[in-house]
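Sharing a model prediction with you, sequence too.
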Amino acid sequence: MKLSDLQPGQSGQVVALNGLSVEVRKKLMVMGVLPATRVTVIRHAPMGDPLQIEVRGVSIAVRESIAAAIEVECGQ
């Protein structure tokens, strides 16, 4: 399942960061979006882009196109 498919309040564990440039992968990793890390979707912006997610206690905004490249394993 993709991170962009999760609804507000749902969480998942990052499995893979596929199809992203090296620069974007590095930025995500610095912000704590790493494989085996739990992320929670807080909300979607009114027009759908970006998403507000919480990872390791920090809230960040991620573009829809980037969230669609992050593979997660769904879980509550």
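Nice, I can see it.

from here on, contacts and neighbour counts on C-alpha atoms
Will do.

ok, residue 62 - how many residues close by?
Residues within reach of residue 62, counting by other CA atoms under 10 Å, total 18.

Return the residues in contact with it.
By CA atoms under 8 Å, 6 or more residues apart in numbering, the residues touching residue 62 are 50, 51, 52, 53.

export these to a markdown table and tack on distance to residue 36?
Converted to a markdown table, these look like this (distance: CA to CA, whole Å):
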| residue | distance to residue 36 |
| --- | --- |
| 50 | 23 |
| 51 | 20 |
| 52 | 19 |
| 53 | 16 |
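
want to compare, so here's the second one:
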Amino acid sequence: MQLKDMAIGAKGRVKAMTTSTPEYRRRLLMLGVTPGCTIEVVRIAPLGDPIEIRTRGCLISVRKDEAEILDIEPIG
């Protein structure tokens, strides 16, 4: 599952980051989104871009392009 497919309030764990654009990966890593971390979708803009997530106690807004590189494992 990808982050962009998750509903508001859904929680998941980052399984992997798959990208051909290292800038997106680097930015997410600097913000604390690493493989194995838990995320929760807080808000989604009306047009779907950006998506606000909570991870490690911080709120982060990510664009659709950045959200596409995250493979998420849903948590119960």
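Done, it's in. Only a predicted model underlies this, so the values are computations on that prediction, with no experimental measurement involved.

and which of the contacts of residue 62 of structure 1 is nearest residue 14 of structure 1?
residue 53 (12.4 Å; CA to CA).

so where does residue 61 of structure 2 fall, helix or strand?
Residue 61 of structure 2 belongs to strand 58-62 when assigned by DSSP states H and E.

hmm, back to that, identify those among the contacts of residue 62 of structure 1 that sit within strands.
Those of those mapping onto strands are 51, 52, 53, per DSSP state E.

Any chance of JSON lines for those, columns distance to residue 45 of structure 1 and neighbour count?
Formatted as JSON lines, these follow (distance: CA to CA, whole Å; neighbours: other CA atoms under 10 Å):
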{"residue": "51", "distance to residue 45 of structure 1": "6", "neighbour count": "23"}
{"residue": "52", "distance to residue 45 of structure 1": "8", "neighbour count": "18"}
{"residue": "53", "distance to residue 45 of structure 1": "11", "neighbour count": "22"}
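
pretty sure residue 42 of structure 2 contacts residue 58?
No. Counting by CA atoms under 8 Å, residue 42 of structure 2 stays clear of residue 58, with 11.0 Å between them.
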